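Undergrad: Quick one: sequence and predicted model below, then my questions.
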Amino acid sequence: MRYELKRLQKSLKKTFIYITDDLDNAFALADKMAIFQHGTMHQFDTPRNIYETPETYFVASYIGNMNFFYARILNSIDGHYKVELDDHITVNITGYNTYDSDRNILYAIRPERMKLSNTPETENQNITKGKIIQKDYQAEYTQYYVQLEYGKIIVVAELNYNLLLNNALSNFFEVGESVYIKWSVLAGDLVYA
């Protein structure tokens, strides 16, 4: 059906308005998307930008899984921010927006953008430490629930195919194992709460 709708729209050279809560169809069919909640539009952008750089908590949480941290900007220079998360972790991020200091902000990062490791080397990455408390094998990926040192629980999702390609079967972590959680300075976004 998606193929037929796109073909029809292109052949008619008309704008289609497709209203759905089916995210798979929305992402596949849309050139632009509008995300509404209770009649208020939260974001209007391309599907890629809505997924990659959500602007509000609602958009970020509605479009896929996300880890959220309360955020406080410590300093910023030319789009590079030093941010304190949950009053416990200091991270560096690169942002594309400016943020109103009078509004509450959250740091949002998708589970697939975080990686688990046994070693603390960073190479321009953010890092924190935690312990795996649950592991869910879900065919194409494994979802790990990790309790950070200060108690917060986050989710990290790793593609099983990548682990197999890299001959990294030993990188399947186990419940109870202490791990480092790493992610790029580009991996997360600040969003308005």
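TA: Here it is on my side, so go on.
Undergrad: hey, let's count contacts and neighbours off CA atoms from now on
TA: OK.
Undergrad: Buried residues of the helix or strand harbouring Lys135, list them for me.
TA: Assigned by DSSP states H and E, Lys135 belongs to strand 125-138. By neighbour count on 16 or more other Cα atoms under 10 Å, the buried set for strand 125-138 is 125-132, 135.
Undergrad: contact partners of the helix or strand that that strand is followed by?
TA: Sequence order places strand 141-148 as the next helix or strand after strand 125-138, per DSSP H and E. If you take Cα atoms under 8 Å, 6 or more residues apart in numbering as the criterion, strand 141-148 is touched by 128-137, 153-161.
Undergrad: Counting by contacts, list what the lengthiest helix in the chain packs against.
TA: As assigned by DSSP state H, the longest helix anywhere in the chain is helix 2-12. Under the contact criterion of 3 or more Cα pairs under 8 Å, 6 or more residues apart in numbering; DSSP states H and E, helix 2-12 touches helix 23-29.
Undergrad: could you say what helices and strands the next helix or strand after the helix it packs on packs with?
TA: For helix 23-29, the succeeding helix or strand toward the C-terminus, using DSSP H and E, is strand 33-37. Here strand 33-37 touches strand 40-45, going by 3+ Cα pairs under 8 Å, 6+ apart.
Undergrad: Next, the buried residues of the strand it packs on.
TA: Result for strand 40-45 [16+ other Cα under 10 Å]: buried residues 43, 45.
Undergrad: Same question for stretch 182-193.
TA: Quick answer for stretch 182-193 (16+ other Cα under 10 Å): 182-192.
Undergrad: putting a second one here so we can go through both:
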Amino acid sequence: VNKPAVLLLDEPLAALDKKLREETQFELMDLQQNLGLTFVVVTHDQEEAMTMADRIAIIDKGEVMQVATPAEVYEAPGSRFVAGFVGNVNMFDGKIAAGEAGSASIDAGNGITIRTENAGNAAAGTSVTFAIRPEKIKVSSTKPAGAVNAIEGEVYDIAYLGDMTVYHVRLDDGQVVRASTMNAARLTEDPLTWNDRAWVSFRPDAGVVLTR
């Protein structure tokens, strides 16, 4: 019986339906742990990669863009490409207006200033992209008291997915922000609906600043 050190699995679950694919992902993870082998899984399914992998390699046109844990790839992407490729993300282009010790203000144009605690070593005047995931953004009908980052817009689209609701909020400059909210309560007494004015807000440590 062959006992290879590395086992290559090329799209092993591609032909399965969603429910069976999810169940088989965990079975493969258990099998890998029991056998003590290294599995190299080739997949175009991001959810599959995030579920099964200890480390993920993001490849673009034959070039390895980033190798990291699933959490690092998602929460700390190394570039715009990786941020946009893995999961959903909102991006604001701008320039560092001022800052020190990792904290900075970003002038995103059209009167939008974003304050962040994750600016790294980016100096004033540097062109950057501020990337933030939808689940890090809150949507409300009124401006949250004490919010450091809050931008007003209009509810453009809503998708109720059972466990969460996804909002698309069109800002006054035309950019659409995607926000996802977990439905912790069974019913909301006064839910936001289409064409409502709304505020999107987020913490200064919620996003990441990208310089490439």
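TA: Good, I have the coordinates. Remember, it's a predicted structure, so these values are computed and weren't measured experimentally.
Undergrad: Turn the buried residues of stretch 182-193 of the first structure into CSV, including secondary structure and distance to Ala34 of the first structure.
TA: What follows is these, written out as CSV (DSSP: H, G, I helix; E, B strand; the rest coil; distance: Cα to Cα, whole Å):
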residue, secondary structure, distance to Ala34 of the first structure
Lys182, strand, 32
Trp183, strand, 29
Ser184, strand, 28
Val185, coil, 27
Leu186, coil, 24
Ala187, coil, 23
Gly188, coil, 21
Asp189, strand, 19
Leu190, strand, 20
Val191, strand, 17
Tyr192, strand, 17
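Undergrad: Taking the second structure as the reference, give the residue range the longest helix of the first structure aligns to.
TA: Under TM-score structural alignment, helix 2-12 of the first structure corresponds to residues 25-35 of the second structure.
Undergrad: what's the mean gap between the matching stretch and the aligned bit of the first structure?
TA: In the superposition with the first structure, the average deviation recorded for stretch 25-35 of the second structure is 2.7 Å (mean Cα distance after the TM-score superposition for the first structure).
Undergrad: So Arg115 of the second structure sits against Ala104, correct?
TA: Yes: counting by Cα atoms under 8 Å, Ala104 is a contact partner of Arg115 of the second structure at 5.9 Å.
Undergrad: nearest spatial neighbour of the residue at minimal distance from the centre of the second structure, skipping sequence neighbours?
TA: In the second structure, the C-alpha nearest the mean C-alpha coordinate belongs to Arg133, at 3.6 Å (Cα atoms, centre = their mean). Residue nearest to Arg133 of the second structure in three dimensions, not counting chain neighbours: Val89, with 4.6 Å by Cα to Cα, 6 or more residues apart in numbering.
Undergrad: Quick check: the aligned residue for the one you found in the first structure?
TA: So, by TM-score structural alignment, Val89 of the second structure is matched to Met66.
Undergrad: Next: Thr181 of the second structure.
TA: Using TM-score structural alignment, Thr181 of the second structure pairs with Glu158 in the first structure.
Undergrad: ok and the host helix or strand of its match relative to strand 125-138, angle-wise?
TA: Under the criterion of DSSP H and E, Glu158 of the first structure resides in strand 153-159. Interaxial angle, strand 153-159 of the first structure versus strand 125-138 (axes from the mean of the first three to the mean of the last three Cα atoms, to 10 degrees): 70 degrees.
Undergrad: quick one: contacts of strand 153-159 of the first structure?
TA: Contacts of strand 153-159 of the first structure (Cα under 8 Å, 6+ apart): 67, 111-116, 140-148.
Undergrad: now, which of these sits nearest Lys6 of the first structure?
TA: Glu140 (28.3 Å; Cα to Cα).
Undergrad: Please report the distance of the closest one from Glu52 of the first structure.
TA: 21 Å (Cα to Cα, to the nearest Å).
Undergrad: Between those two, tell me which one has more neighbours.
TA: Per other Cα atoms under 10 Å, whichever of Glu140 of the first structure and Glu52 has more neighbours is Glu52, with 16 against 12.
Undergrad: show me the contacts for whatever residue of the second structure lines up with the more buried one.
TA: The equivalent of Glu52 of the first structure in the second structure is Glu75 (alignment by TM-score structural alignment). Neighbouring residues of Glu75 of the second structure by Cα under 8 Å, 6+ apart: Val208.
Undergrad: swap in the one 5 residues further on?
TA: For Arg80 of the second structure, the contacting residues are 129, 210, 212, by Cα under 8 Å, 6+ apart.
Undergrad: and what of Asp205 of the second structure?
TA: If you count contacts by Cα under 8 Å, 6+ apart, Asp205 of the second structure has them with 116-118.
Undergrad: who wins for most neighbours among those?
TA: Highest neighbour count within those, by other Cα under 10 Å: Thr116, with 24 neighbours.
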